[in-house]
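Undergrad: Make a model of this:
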Amino acid sequence: MIKRFAIVLAAGKGTRMKSDLYKVLHPVCGKPMVQHIVDQLEQCQIDEMVTIVGHGAEKVKGHLGERTQYALQAEQLGTGHAVMQAEQMLKNKQGITMVVCGDTPLLTRETMDALIEHHESTNAKATILTAYTNEPTGYGRVLRDSAGTVEKIVEQKDASEVEKQVKEINTGTYCFDNETLFEALKRVGNNNTQGEYYLPDVIEILQKDGEIVAAYQTEDFHETIGVNDRVALSQAEKWMKKRINEKWMREGVSFIDPEQTYISPDVTIGKDTTLHPGTVLLGETIIGERCQIGPHTEVKNSKIGDETVVKQSVVHSSLVGNWVAIGPFSHLRPETTLADHVRVGNFVELKKMSMGQGSKASHLSYLGDAEIGASVNVGCGSITVNYDGEKKYLTKIEDGAFIGCNSNLIAPVTVGKGSYVAAGSTITDNVPQESLAIARERQSNKEGYVKKK
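TA: Down below sits the predicted model:
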C-alpha cells in the first residue's frame, strides 16, 4: 500500500485577525482550527504528519501534543518555504503527501479521501483541490487550457484583470508525489510582488516538465473556507454549526431552534433528546436518550444520563445519572456526581461532591466538597462550610438524613444516617444516626424595646 504523509501549514501569526491568539488556535465551535484539521487527517490513514509551526509554536504544540511531528519555519517566506521545512523528515520517502492549511477547519475526511483517490487514479504528480465560487476575491485562480488541463495557479496579488474573472479557485490543499514535491520546491523562486516562495508555483514547474497535474473540484465551496480575519471566522463558525446540527437531527435529535443551538464536534447525543434554544454543548460531552436540555444551558465535558432534564443551568466536568432534574439556574462545577433520580433546583451550586439516588437540594444551597447519600433532603439555604481560608474539608451526609433550611454544616463533619438537622442550625460536631441536632440560640423577646428606644 502506498504510504500517506501530511503537512499542515500552521506557522502564520494571522495579522488580519488582530489578536494576541495565533490564527490557527482561534476556535470554531469550541475547537482550535488546526485541531479540526488534525482530527480529520488522522481518519485518512496518514502514516506521518508534520505540522509547520512558527508564531506561537509552543502553544500550537501544546494543543496538538504528540499527534504530529513539528518543523519550525523561523521566517515566514511563503507557503513553498513552509513546506520545505518538512524536507528533513520526509525527503527520499516514497508515497503521497497531502498539504493542508491549518486555517481551513471545515475540510472533511471525505473530501481529503476523495482528493487522494483522484490523485492515485490519474497517476498525477500533483493534484489540486479546487472549488467554484461567485466570490473568488482573495483566492488564487486555477488556470486551465482549452482542453481543461490545469496550467498554473495565479495568486490574487499577481493576477491580471482577465485572470481575476476566473471563478475556479485554489483551496490551498494539494496532493503530491512526495519525492517530486521536494525536488520541485528547490526550483521555486520568489520573483513576485511579495518576494515569497509560493507552493502553487510547483504546479507550473511540473507542467513544464511534462508531468501530469490533476485537479479535483469539491462540490461544497464552504468546506474550503480559509480563515484570515474575524469575518471569515464567523462564517466558518456558522457553517460548522449547521453541519453539526444537521448531523444530529438526522440521528434522531430534536432542535427547537437550530440557529440558537451550539454543539462542539466531539459531543455525542442520544436519540429522542430535545435541545432547546440557547443550548451550548462543549468538549467531549455525552448526552443520553430522551433528555430535555435547555433553554439557555451550557454543558461542558460532562456525561448526562437518559431521560434527564437540564434547564437554564451550567454543568462542567460532571457525571449526571438517569431521570435527574437540574435547574433552573443550577451550577454544577467540576467533579460533581449525581446518581439517578436526583433533584437539584433553583440557585443551587455544587462542587466536587456526590449525591446518592433520590436525594434533592431544591433551592438556594451551596454544597461543596461533600458526600451526600441516598434519599437525603437538603433544605433551602443550606451550606457545607468547606473552607477555612487555607484548606478544604469534607462534609458527609448519610442516607435518609434531613437537613433543615438555613443550616450551616462546618466541615469536617458527618451527619449520620436518618438524622435530622433543625432549621437554622450551625453544626460543628458529628451528628449520630437517627438523631436530631439543634444548634441555634433560643429566641428571646424584649417586650417594650422599641417603645423604650
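
Undergrad: okay, CA-based contacts and neighbour counts for the rest of this
TA: OK.

Undergrad: Quick check: which helices or strands does the longest helix seen in the chain pack against?
TA: Ranked by residue count, the top helix of the chain under DSSP state H comes out as helix 230-250. When contacts are defined as 3 or more Cα pairs under 8 Å, 6 or more residues apart in numbering; DSSP states H and E, helix 230-250 packs onto strand 27-28, strand 262-263.

Undergrad: Contacts made by it with the rest, please.
TA: The contact list for helix 230-250 (Cα atoms under 8 Å, 6 or more residues apart in numbering) reads 17, 28-29, 105-106, 222, 225-227, 255, 258-259, 261-265, 269.

Undergrad: Taking those residues, please make a ChimeraX selection of just the buried ones.
TA: To isolate in ChimeraX the members of the contacts of helix 230-250 that are buried, counting by 16 or more other Cα atoms under 10 Å, one can use:
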select :17,28,29,105,106,222,225,226,227,255,258,261,262,263,264,265,269
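
Undergrad: follow-up on the earlier one: work out the gap between the longest helix of the chain and the centre of the chain.
TA: 13 Å (Cα atoms, centre = their mean, to the nearest Å).

Undergrad: Could you point out the helix or strand that follows that helix?
TA: Reading on from helix 230-250 to the C-terminus, the next helix or strand found by DSSP states H and E is strand 254-255.

Undergrad: Next, the structure of the following sequence, for comparison with the previous one:
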Amino acid sequence: MTDQKLAIVVLAAGQGTRMKSSLPKLLHPIAGLPLVSHVLATAAALDAQSVVTVVRYERERVVEVVSAQLPESIIVDQDEIPGTGRAVEQAVDALPADFDGDVLVVNGDVPLLDAETLAQFVAAHRESAASATVMSAVYDDATGYGRIVRGDSGAFDAIVEQKDATPEQLAIGEGNAGIYVFSAAALREQLGKLTTDNAQGEKYLTDVIGLLRAAGSDVSAVPVAEAWLVAGVNDRAQLAEAGLRLNALIVRGWQLAGVTIQDPASTWIDLKAKLAPDVTVLPGTQILGSTVVETGAIIGPDTTLRDCEIGEGAEVRRSDATLAVVGAAATVGPFAFLRPGTILGTDGKIGAFVETKNAKIGTGSKVPHLSYVGDATIGEQSNIGAGSIFANYDGVNKHSSQIGSHVRTGSHGVFVAPITIGDGAYTGAGTVVRKNVPAGALAINVAPQRNMDGWVHANRAGSAADDAAQAASA
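TA: Reported below is the predicted structural model:
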C-alpha cells in the first residue's frame, strides 16, 4: 500500500570533486549499480506517495540513470543557489500543495542504507510526534561530523558542527548522519527563513533544525544500529569500502540461501545476479550483471561471468564470458573466452584457449582446444579439431559459417566464411575449406608430401642433426 503521508527527497545534485573523476560521483558503481540507484531502490521499497530527485551536476547523465531505476521519480533541477537547504526547498515546492505528511530526506551517496532501517526511522519520528527527526550514528571517531548534543534527560538539544564545537562537544561520539524526516508543514515554514548569510554562501538544511528548536518545536535524534549503514561515499577509498561491505552482505546472503562459496573474500557477486541452491563458487570468481546460474553448476576458480546464463550442472573453469549462454551439463575452460552471442548447447564443450563470438554450438558438440569460432552455427554432436580458425572477416564484411551435425574436422583447419559443411562430413588436418562440403564428404587440400633424402647432410653437414641422422643410417 502506498504511504500517502510520506514523500522522499533524494539529494543528487553534487559534483563529488573528491572522486577526481569525469564520471559524476553518484554514477560510480558498486555491486553492479550506480550509487544513486541503490538509494532509489531503497526509496522505491518504502512505497512513498512521491519521490523527488534533485539534480544539477551532469544533469542529463544523472537523470538517465534515475529515470531507468525509478521512472516515477519527480526530477527537480537545483538552481544557482547552492546548498542542501535550497535543494530541499525546491523539492518541497514540487510536491502537491496540499501534501501534509512527512518528508524524508536522504543523500544519493549512501548506498548501504536499507529500506527497513528507514522505515523504522520514519516510524520513530511519527511515534514521537516531533517536527523533525535526525538520524544519527555512534562513531569510534566522529571527526568531521556534526555532533548530536543532548540535554540531561537524553533528549536532543542541537547539532553542533565540528568547527564550532567545544572540547567537551568534540568528545561526543554521536554524529549527524545527514538524513532527516520532517513534518511537511514545519519544514515549509522554516525553509522560507533560510539565508545564504554564511562563509560558504549556501542554504544549509541543518539550519532548519536550529530554526525549529529556536521556535520551540520538538526535534528528536534516532541513532542507527550500525554506523556503516549511513556511510557516505566521497572518494575512491570510501567507494571501495562500501563495495566491499555490500559484497560481503551479498555473498553471505547467497551462502544462507544454499550456495557454496569457498572463499568469500575473493568472490564478487553483483546485486542483480541470481544463483540457485547447490551452486558451487570457487575462489577468484566474479558473477556480474544479471548473470543467472542454475542448480549444481560449478563456477571457478578464477572466472568472470557478466550477464550470462549458466545451465544446471554446467562447469565453467578459469574463463571469461559476457552475454553468453552455457547449457546444462556443458563444460567451459580452462582459459576460454566467450564473447557476446555465444550459445553452448547441453553437454557441449568449449575447451582450453578457445575464443567464441556469435557462435551457436549444438547439443553435445565440442570445440576442445586452441580455436577461434566466430559468426558460426555448429550442429549437434560435432567435433571441431584443435587449432581451428573460422575466418569470418574478409577485410570489409563479416560472414557466417554453417557446420552440420556429426561433423568431424581435422586439426589446424581454416573455414573461410561464408561456408557450409553438411551433416556427417569430415575435413582433413590442415585443410583450408573455401567451398561448401556436401553431407558425408571428406574435404582435403591435395598437397602430396615430398621427402628429400640426404638434405640434412648436404645442407647441415657436421651438425648434431647430421650426426644423429648418419648414426641412424649406419
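
Undergrad: Next one: the equivalent of His296 of structure 1 over in structure 2 from Ile419 of structure 2, what distance?
TA: Matched across to structure 2, His296 of structure 1 falls on Asp302, judged by TM-score structural alignment. To Ile419 of structure 2, Asp302 of structure 2 is 36 Å away according to Cα to Cα, to the nearest Å.

Undergrad: Arg245 of structure 2 now?
TA: Distance from Arg245 of structure 2 to Ile419 of structure 2, by Cα to Cα: 52 Å.

Undergrad: can I assume Arg188 of structure 2 is in contact with Val92?
TA: Yes - using Cα atoms under 8 Å, Arg188 of structure 2 is in contact with Val92, at 7.4 Å.

Undergrad: So which of these two has more stuff around it?
TA: Val92 (22 against 16; other Cα atoms under 10 Å).

Undergrad: The more buried one sits in which helix or strand?
TA: Going by DSSP H and E, Val92 of structure 2 is in helix 84-93.

Undergrad: Could you do Gly364 of structure 2 as well?
TA: Short version, using DSSP H and E: Gly364 of structure 2 is in no helix or strand.

Undergrad: Contacts only, for the aligned partner of it in structure 1.
TA: Aligned counterpart of Gly364 of structure 2 in structure 1: Gly358 (TM-score structural alignment). With contact set as Cα under 8 Å, 6+ apart, Gly358 of structure 1 has these partners: Ala339, Asp340, His341, Val342, Arg343, Ala374, Ser375, Val376.

Undergrad: cool, Gln286 of structure 2 as well?
TA: Per Cα under 8 Å, 6+ apart, neighbours of Gln286 of structure 2: Thr267, Trp268, Ile269, Asp302, Thr303, Thr304, Leu305.

Undergrad: what's the answer for Arg4 of structure 1, then?
TA: Gln45, Ile46, Asp47, Glu48, Gly95, Ile96, Thr97, Met98.

Undergrad: what's the burial count for the fifth one?
TA: By that I understand Gly95 of structure 1. Gly95 of structure 1 - counted by other Cα under 10 Å - has 17 other residues nearby.

Undergrad: Settle this for me: it is touching Asn178, isn't it.
TA: Yes - using Cα under 8 Å, Gly95 of structure 1 is in contact with Asn178, at 5.6 Å.

Undergrad: To which residue of structure 2 is Arg187 of structure 1 aligned?
TA: That one, Arg187 of structure 1, aligns with Lys193 by TM-score structural alignment.

Undergrad: and the gap between its match and Thr133 of structure 2?
TA: Distance from Lys193 of structure 2 to Thr133 of structure 2, by Cα to Cα: 19 Å.

Undergrad: Look at the two and report which has more neighbours.
TA: Thr133 (26 against 11).

Undergrad: dump the residue contacts of that one.
TA: His125, Tyr180, Val181, Phe182, Val219, Ser220, Ala221, Val222.

Undergrad: Which stretch of structure 1 lines up against whichever strand or helix holds it?
TA: Assigned by DSSP H and E, Thr133 of structure 2 belongs to strand 132-138. The alignment of strand 132-138 of structure 2 onto structure 1 (TM-score structural alignment) spans residues 126-132.

Undergrad: Comparing the matching stretch with structure 2, how large is the average distance?
TA: Superposed on structure 2, stretch 126-132 of structure 1 shows a mean distance of 1.5 Å to its aligned residues (mean Cα distance after the TM-score superposition for structure 1).

Undergrad: how distant is that stretch from the center of its chain?
TA: The answer for stretch 126-132 of structure 1 is 28 Å, by Cα atoms, centre = their mean.

Undergrad: hang on, the earlier thing: I'd like to know which of the helices and strands packed on helix 230-250 of structure 1 lies nearest to Lys417 of structure 1.
TA: If you check each of these against Lys417 of structure 1 by Cα to Cα, strand 262-263 wins as the nearest, at 41.8 Å.

Undergrad: which bit of structure 2 covers the next helix or strand after the closest one?
TA: Later in the chain than strand 262-263 of structure 1, the nearest helix or strand by DSSP H and E is strand 268-269. Aligning strand 268-269 of structure 1 against structure 2 (TM-score structural alignment) gives residues 274-275.
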